[in-house]
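**Q** Got a predicted structure plus its sequence, pasted below:
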Amino acid sequence: MGVSCGKRRISQAFLLVVALSLTIVASGFAEQPPPQEDIPSWVNWLNAGLPFDFELTGLDVEGGYRDIDGRRSSAKFQEYRVLEESPFLDHLRLSLETKDKKRYIDFTAIDSFKQDQSYLFRTGQYGGYELEIFWDQVPHLLSTTGRTLFATTHEDSTVNLTLPPGVASTVQAATPATRASVLAGFLANAAPVDLSFLTSKAGFRFKYVLSESLNAGARYTYTEKDGTIPFGAGFSSPGGSIVELPAPRFDRTHQVEIKTEYARPGWNIGLGYAASIFDQGIEKVVFDNPLSATSSATASARGRTTMDPSNQAHNVFLAGGVLLPLRTRITGKFSYGWRFQDENFVPHTINAALAADPQLALPRQDLDGDIRTALVTLNATSRPLAAWPLTLYGGYRFYDFDNRSSEIEFAAHTVRDTSLTTETRVNAPYSYTKHNAHLDAGYALLSDLHFKVGYEWERWDRDAKVREVPTSDEHFLKSSFDYSPFDWLLLRTAYRRSWRDISNYNTQAHQQHVVTDIEGEEFALNLQGQSALLRKFDEADRTRDRVEILASFTPVETLNFTTTYSLIRDDFNKSPLGLQDSRGWSLGGDLTYSPLPWLSFFVNYMREEFKYDQLSRSRPVTGNVATTTVLAPGCVFTTPTATNSNVVCDFSDFNWRSLNRDKVDTYGIGADVNLIPKRLDFRLTYTFSDADTIINSFNPVAPTSGTPAQQTSAKAVRYPLSNTNLHTLIAALRYHLTRNWSLKGEYRFEQFREKDWATDQIGQSGLTNLSPTTDTYLGARFLQNYDAHIGAFTLRYQF
């Protein structure tokens, strides 16, 4: 009932604006243009009192009142914005300049006094200096349906999430058969929790021209993120209990850049320094276990996790360019960087029943992370032959990522605070070097036909102790045409093909390094580990094709049509398992037409589609089988010398294929109508976007090997369709009362719909259409349907 009344209220208000406009149109007064006023008299009065010879040269301010109705409790409606039923200041822009036209001041404010506000202040002297000060905020509303039993307290940089007294002990005392329902009973009384955070950014930029050839500048940015986010945790091994936490978030980032440049005819050089310092305000999160109030060797009353650690990065750089004979210019850059992270390690476990084990003693107090980066780029452009329209391009790029952090051996570890595993584990400080080179030639075959051809090369040198492929090379051939036979027609095409060939793929490279180089033992393939047939897509053999086409027609000044098409295809046909094929394409067009001086409209459409073909294999593992057992073909013992061993089965008919398809259609149409010249303007726009995600999984052949239970687990499942779509309709009338004053009435309708089998039924103990589990969720839905009717009236003044 309230929604219907709201719709009527907004519709009546909008119709009132239309009626008012039509009434004015009916009068003879409306047919006259608004009174002219070059500089308002109050401006002259104000300028007479401004200090330092400043004068107000421009002012634009608009504000009004907004009314909102409809179903709008969904977080998606206010995801990155703040829309309220209240007065609002849409924008404020003012400009000042000295009488001698040498100095200036500009100030801009957008959405003031809201949590999506933005401010920018600029002042300077033309050709001398410029100072810019900015501050803006961006909200991110994640969900409005989250609920939790946890209470949050802070102690320095540690957050404690505690359950109400009696929850964990009651659930622990329940029988296994009733434990889920007992926990669900407590979760039914959970309190709402605000899942959102606010990003605030402030800083300044200063540039000073010291002389005609020399300038210097500095920039500083402070970014703060503060709020509460969903955070996944749990107890016991995978398959144990899941606990989704309402984790507070508070982190700050400081970014600094200082640079100077010296330029003379024919050459220039610049140098600078940049730094990024990340400060984590919340280092640890300690939380209660909803299933256990006491700790033992197999259960823990509490868990502990960490957020991203504080770290810092520094970089110095030198860049320059020089003109050479034969109309040649060379530019280059060198930079060197340092990245550090030395936050203290958190102990393996908070479980007192396990923490005292000497095997869990930390070998070091911190990572002492140290990464060095080096970048060298060199580019050249030349037109060596004055009589020939030939342009040559060449370049080389070298990037080295040198991770000097030490390898640290951990003799044992815990599995989410509930069990101790004695197994040597080593961190993987990953390093790599990347080389890129290109050589291109462009030639004007005709005055209106330009052709370009080129070659590129890319090499990756990876750390063989960490990655599966130490070295890979990729070669590119590319060409493009620009054709413009008439001033109203432009055709542009580009094609690129590349090949990446891999000669050596070590599936278990890191594990081999740990066993051979650190433990000093002979390495044998870990049958329970990563499949020897699997290829990671960034290291696999690949053939890539890329096509881009653009056509633009402007037969008359009032009509333009532009269409674009792009295609990218990756072929991984040499990968036994893993990504097999990837395709993406888009096709779109834009039409703008102004048939009359007072009328213009546009139509646009874009189709984007992405397809992925992945091949995987189910490899069932059976534990604690006597090694005297006769195994089926395709099955082996992981430890055949032991009395009992795990059994891994690798059946070729257990393959399953997944064809994933993402499809997005976007439509738009709109018109601008000048109903009365210089008096009344009308704008109408409508956009619709529709996105589908389709996951079609199937077995190429029916699983017949192994046991019936293994066959069942190997059968692929086709998932239901997921869809999101958004309608947006905007109608606005602006009436110019005078040259400076105008009144605007706007109506906006938004309708969002979503369908996702994975999240639509999410509850606090699992999916609501299934029986309760012993997992604990926030029940937070990030995408929900909404219908919003938004009406706004604004008054604008500008000169």
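**A** Looks like it came in fine. Numbering: from 1, shown residues only.
**Q** Please make it C-alpha for all contacts and neighbour counts, starting now.
**A** Will do.
**Q** for the chain, longest strand please?
**A** strand 241-264 (DSSP state E).
**Q** Tell me the gap between whatever helix or strand comes next after that strand and the middle of its chain.
**A** Remark: after strand 241-264, the chain's next helix or strand is strand 267-280, criterion DSSP states H and E. With CA atoms, centre = their mean, to the nearest Å as the basis, strand 267-280 stands 24 Å off its chain's centre.
**Q** List the buried residues of strand 267-280.
**A** Within strand 267-280, the residues scored as buried using 16 or more other CA atoms under 10 Å are 268-280.
**Q** that older thread, chain center to the longest strand of the chain, what's the gap?
**A** 15 Å.
**Q** Could you tell me the angle between it and strand 267-280?
**A** 160 degrees (axes from the mean of the first three to the mean of the last three CA atoms, to 10 degrees).
**Q** Shouldn't L20 be within a strand?
**A** No: looking at L20 with DSSP: H, G, I helix; E, B strand; the rest coil, it is helix, so not inside a strand.
**Q** count of residues packed around it?
**A** L20 has 13 neighbours, counted by other CA atoms under 10 Å.
**Q** buried set for stretch 63-72?
**A** Under 16+ other CA under 10 Å, the buried positions of stretch 63-72 are G63, G64, Y65, R66, D67, I68, D69, G70, R72.
**Q** The last one against H789, yeah?
**A** No: taking contacts as CA atoms under 8 Å, R72 lies outside contact range of H789: 9.1 Å.
**Q** between the buried residues of stretch 63-72, which is closest to T422?
**A** For the buried residues of stretch 63-72, the minimum distance to T422 (CA to CA) is 52.9 Å, reached by R72.
**Q** burial of P165, as a residue count?
**A** Residues near P165, counting by other CA under 10 Å: 9.
**Q** in what helix or strand does the residue most central in space within the chain lie?
**A** Centroid-nearest residue in the chain: H140, 12.9 Å away (criterion: CA atoms, centre = their mean). Using DSSP H and E, H140 falls within strand 129-143.
**Q** okay, pairing it with this:
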Amino acid sequence: MKNLGSFAAQRDRLSASRARRINGLNLLTIAVAGAAAQMSSNIASADSGNGVDTVLGNAMNPAGFSTFREKDPDGLGESPDSRSPTGLRTREPFLVKEPNTNANGWLYNANAEVGVIGGNATTARAAKLIEYRDLDDGLLLNTFGLQLAKPADAAFFDVNGGGVGRKDQFYSLSFGHYNDWKVKAFYNETPHVFTTTYRSLWSGVGSDTQTLNGLPAGGGASAAAAQTAIRNTLATTPYGELSLVRKKGGARFDLNLPDNWKFFASYSNERRQGARPFGTVFGGGGGGGNIETAESIDYTTHDLLAGLQFADSLQSFNLQLAASLFRNNIDTLTIENPLFVTINGAVSTSGNITRARYDLYPDNNFINLKSEYARRLPDFYDGRFTAAVSLAKLSQNDNLIAPSVNDLSASGATIGGAPIAAGQWNTTNSLSQQTANAEIDTRLVDLGLRLTPLNDLDVQGKLRYYETQNKTVYWACNPLTGQWGRIINDGSGSALLNTNYTATGCNVAATQALGIVPVAGNINIRNMPFEYKQFNYTLGADYRLNRTNSFNAAWERESYDRKHRERDNTWEDKLKLGYINRGFEEGSLRLSFEHGRRRGSEYRADPYDEFYSASLGPLPTANGTNVASWVHNIEQFRKFDLADRDQNILNGRLNYALAEGWDAGVSAQFKDINYPSSAYGRNSKQRQNSLNFDLTWTPNEQMSVFAYYSFQQARMKQASIWPNACVIGSTYYFFSDGTINTTGVVPVGTSLQGSTAVTAGNFLSVCGTAGAFSPLYPTSRMWDVTQDDRNNVLGLGLNYNFGKVRLDMNYTFSQGRTKIHYGYNPTALGMTALQTGLAGDGWSDMTFSVNTLESNLMIPIDKQMNVRLMHRYEVGKVSDWHYDGVAANPMPTNNTAYLDAGPQRYRATLFGAMLMIDL
């Protein structure tokens, strides 16, 4: 234990000494206050965008410092084969160096790791290889640190960092007086490379305006000319990168106040700049023009946190105010269109769509006031009571933009059958309101009580209430034209009611009073203000059967009250059982089982009429009207978050010392989810099973070998029906091969199975319910899809000390495979033999595998310097059917261009030589 009496221990002694001098605070109070501080900082710890980052590092130094430091030969002062209560061998701590002392009484330690790295990681430029790390060749200050302490003044100063000057650099600084005040500051950068195979057609990527390089906006004279021009340009355009860099810095101040109070405040600023792949679609539905563009990113997020804490031997209290202010420095993104796309309904080609404009993520604010209280109840079954109350407001009031940036009043062009006048759709006067005025409020109350009625029994109960209130309202109606709905994709598509309702002033009640049947029933006319109330009730107990065995059980009910959803209420009961056995001489066993059963109120497949055009007038009655748009979903369809669900989860973990020097562990999870009432949607059983083995062999103090293997397999199924038609006054005839017609003529080789007549009085029921003889959702047109995922991870490692020289080697193999299979009736869907052959019964397997071999050789020069030689070899293989053929044929049709060739295979080698210095 001699080394623990050095620098770190000096701090502990200073803390104790200082504690006796500050308002009589005792060590127990400090410990309670520390626990309360951790509880209060949960928000900052859980979200990288809130508060001060608690762990800094990069891909080469995940812990924020070099993990190849010398280990303490004395360990924790126990035997080399000492083990924790779980049966696992205790790990050797890093060696704590004795501090140096200068003439002014400061104790100090300093360290640095500097060197050079090289290889072909830079030239490989594979997105997956450099996704979150900077591996450029050259000099590298990998890590550095300086720790100072002055016992006489109880002062300290620490600074650490790494990756200096690179895109994944990080720094931390802390200073203050022990148990008095402290300041902690940090800064880090993280790159995110999305693709390295993007061929851009534009200048200005990363800005608010992207202009074409040599290509005509709007595609030129014809679609064929546009296709030829784009293909020729892509043939001479090299691959480029779409990426961003996240830069974040902040500081936190903690101050101990008299009478067990503490004040804290923090601020952080996060900036994200760059670009990422973005899809631009023209037209409606599946689109009449599709091209991969680049979304410009320039975000700034300000996070502020301030609060007060109190803690003594019986109770603790925390009050904090948090704010997160997001600012998008690019309000709108305008992109010139290289495709030949005409205005929706245009009768001449003079109305080509030349530009697209996006209203990017709006500036928004989040404010949260939270209060927490905890109290020990030593005279009431040694109990502990906890309470938390939280109020939050999320808001944004972004200036809305016009539906189109283009002038749609081109000669002869129409929208919704009406001629377009200048300014009708490309000014904000066409909007029902000028700003979003969006707001969601949340409320949280969380109460808990834990008691120990018997020495071997703990019981606890918890009550949690959470509520969201959505105060956002927007009506989609153009007061200039009196048309409900909207144009989409900058005028290349539309979802509008043709009727001019100008006289009603975009008033819902006045429009309904006209009694006009809408031209369609599924046009969105208002936002859906989803909101809910969530209740959680939990009862649990932990019982120690004896010194080595314990059992725990808990019951929880979770219920939701929802607005504007298919179910008003859902409730789920969860039963959790656990068993722990530490009775093995050299091991431990942990088992747990959870059963969940979710049910709910009546399921209404389509509760959204009030937000669609169907609510603006009576139901259609005229023969010949296709009323499919009035039926928005299959009656038997179930959304997975609302559907009845039965869930079982079994977990197990066994740690065991097989023999002296041998440690083994096995863990497993088996998850089975069933949707018993879901005929369509996510249905049948969903399974996910995981298994993990790990083995460590430590024959002596010089060598350690480890191996592990993890396997996971999952399956998910879904089903739906490709809709047919539902026309009032028609009779639909169904035949044995799945085909349908309205003539009653029996196709050759089939027989008539049944028929259904559609009338004004029955279309909602006969067309909204799937069945063998449903005109809109016949089961012969059903399709189903099964997704199978399989993942394997294998790891091997060796640590060996050749006297003073140490070798670390690690090999990792990771592989993932996804199979997607589907089933359908091609005859019922009207597919030709050629189409059926092309569609097949599934996609090609998507696979991803990475092999990594990493070696580090540490050679000591003297007590203060070591040389580390490093080598990393990595091979990555990717197969994704989304990108099949894209590199060779990026523009297969005259209205679709794929500019990103997708992830590529790579093979990369990294070498490095580092000098590690400890002063």
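**A** Thanks, I have the structure now. None of the values given here were measured: they were computed from a predicted structure.
**Q** TM-score for this pair?
**A** Overlay of the two chains. TM-score (TM-score structural alignment, normalised by the length of the first structure): 0.86; 736 aligned residues with a CA RMSD of 3.2 Å.
**Q** Alignment lookup: the residue nearest to the centre of the first structure to the second structure.
**A** Under the alignment (TM-score structural alignment), H140 of the first structure pairs with H192 in the second structure.
**Q** how about the strands in the stretch 651-799 of the first structure?
**A** Taking DSSP state E, counting those that start in this stretch as the criterion, the stretch 651-799 of the first structure carries its strands at 655-676, 680-698, 722-736, 741-755, 762-763, 766-767, 786-798.
**Q** I105 of the first structure: which of the ones you listed is closest?
**A** strand 786-798 (17.0 Å).
**Q** show me what contacts the residue nearest to the centre of the first structure?
**A** By CA atoms under 8 Å, 6 or more residues apart in numbering, the contact list for H140 of the first structure reads E79, Y80, R81, S196, F197, L198, T199.
**Q** Going by distance to Q751 of the first structure, which of those wins?
**A** Comparing the contacts of H140 of the first structure against Q751 of the first structure with CA to CA places E79 closest, at 14.3 Å.
**Q** The closest one is in contact with L141, isn't it?
**A** Yes: counting by CA under 8 Å, E79 of the first structure touches L141, with 4.7 Å between them.
**Q** what about G540 of the second structure, neighbour count?
**A** So G540 of the second structure, with other CA under 10 Å, has 18 neighbours.
**Q** What's the separation between Y119 of the first structure and G203 of the first structure?
**A** According to CA to CA, to the nearest Å, Y119 of the first structure stands 11 Å off from G203 of the first structure.
**Q** Overlap of the contact sets of those two?
**A** Joint contacts of Y119 of the first structure and G203 (CA under 8 Å, 6+ apart) are F134, W135.
**Q** Can you tell me which of the buried residues of stretch 63-72 of the first structure end up in strands?
**A** G63, G64, Y65, R66, D67, I68, D69.
**Q** Pull the contacting residues for the counterpart of Y686 of the first structure in the second structure.
**A** Aligned by TM-score structural alignment, Y686 of the first structure pairs with Y811 of the second structure. Contacts for Y811 of the second structure (CA under 8 Å, 6+ apart) come out as G795, L796, G797, N851, T852, L853, E854.
**Q** Strands along the stretch 201-350 of the first structure, start to end?
**A** 214-235, 241-264, 267-280, 284-288, 302-306, 311-324, 328-341.
**Q** Name the residues of the longest strand of the first structure that are buried.
**A** 241-263.
**Q** Need the ones in strands among the buried residues of stretch 63-72 of the first structure in CSV (columns: distance to S11 of the first structure).
**A** CSV is the format used below for these (distance: CA to CA, whole Å):
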residue, distance to S11 of the first structure
G63, 20
G64, 17
Y65, 15
R66, 13
D67, 11
I68, 11
D69, 11
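**Q** N344 of the second structure: which of the contacts of Y811 of the second structure is nearest?
**A** Using CA to CA, N851 is the member of those that sits closest to N344 of the second structure, with 50.9 Å.
**Q** quick one: what's aligned to that closest one in the first structure?
**A** By TM-score structural alignment, N851 of the second structure lines up with H727.
**Q** Confirm for me that its match is in contact with Y786.
**A** No: counting by CA under 8 Å, H727 of the first structure sits too far from Y786 to count as a contact (10.6 Å).
**Q** of those two, who's got more company?
**A** Y786 (19 against 16).
**Q** In the second structure, what residue corresponds to the more buried one?
**A** In the second structure, Y786 of the first structure lines up with Y906, judged by TM-score structural alignment.
**Q** Wait, that match touches Y873, no?
**A** No: using CA under 8 Å, Y906 of the second structure makes no contact with Y873, being 10.8 Å away.
**Q** sorry, back to before: which residues are common contacts for H727 and Y786 of the first structure?
**A** E750, Q751, F752.
**Q** how about the first one, what's its match in the second structure?
**A** Under the alignment (TM-score structural alignment), E750 of the first structure maps onto E874 of the second structure.
**Q** burial count for the nearest residue to its match once chain neighbours are set aside?
**A** Spatial nearest neighbour of E874 of the second structure, chain neighbours left out: T852 (4.4 Å); criterion: CA to CA, 6 or more residues apart in numbering. Residues lying near T852 of the second structure (other CA under 10 Å) number 17.
**Q** got the contact list for T852 of the second structure?
**A** Applying CA under 8 Å, 6+ apart, the residues contacting T852 of the second structure are N810, Y811, T812, F813, R872, Y873, E874, V875.
**Q** before we move on, what about W460 of the first structure?
**A** With contact set as CA under 8 Å, 6+ apart, W460 of the first structure has these partners: Y432, T433, K434, H435, P470, T471, S472, D473.
**Q** nearest residue to it other than its sequence neighbours?
**A** Nearest to W460 of the first structure is K434, by CA to CA, 6+ apart, at 4.7 Å.
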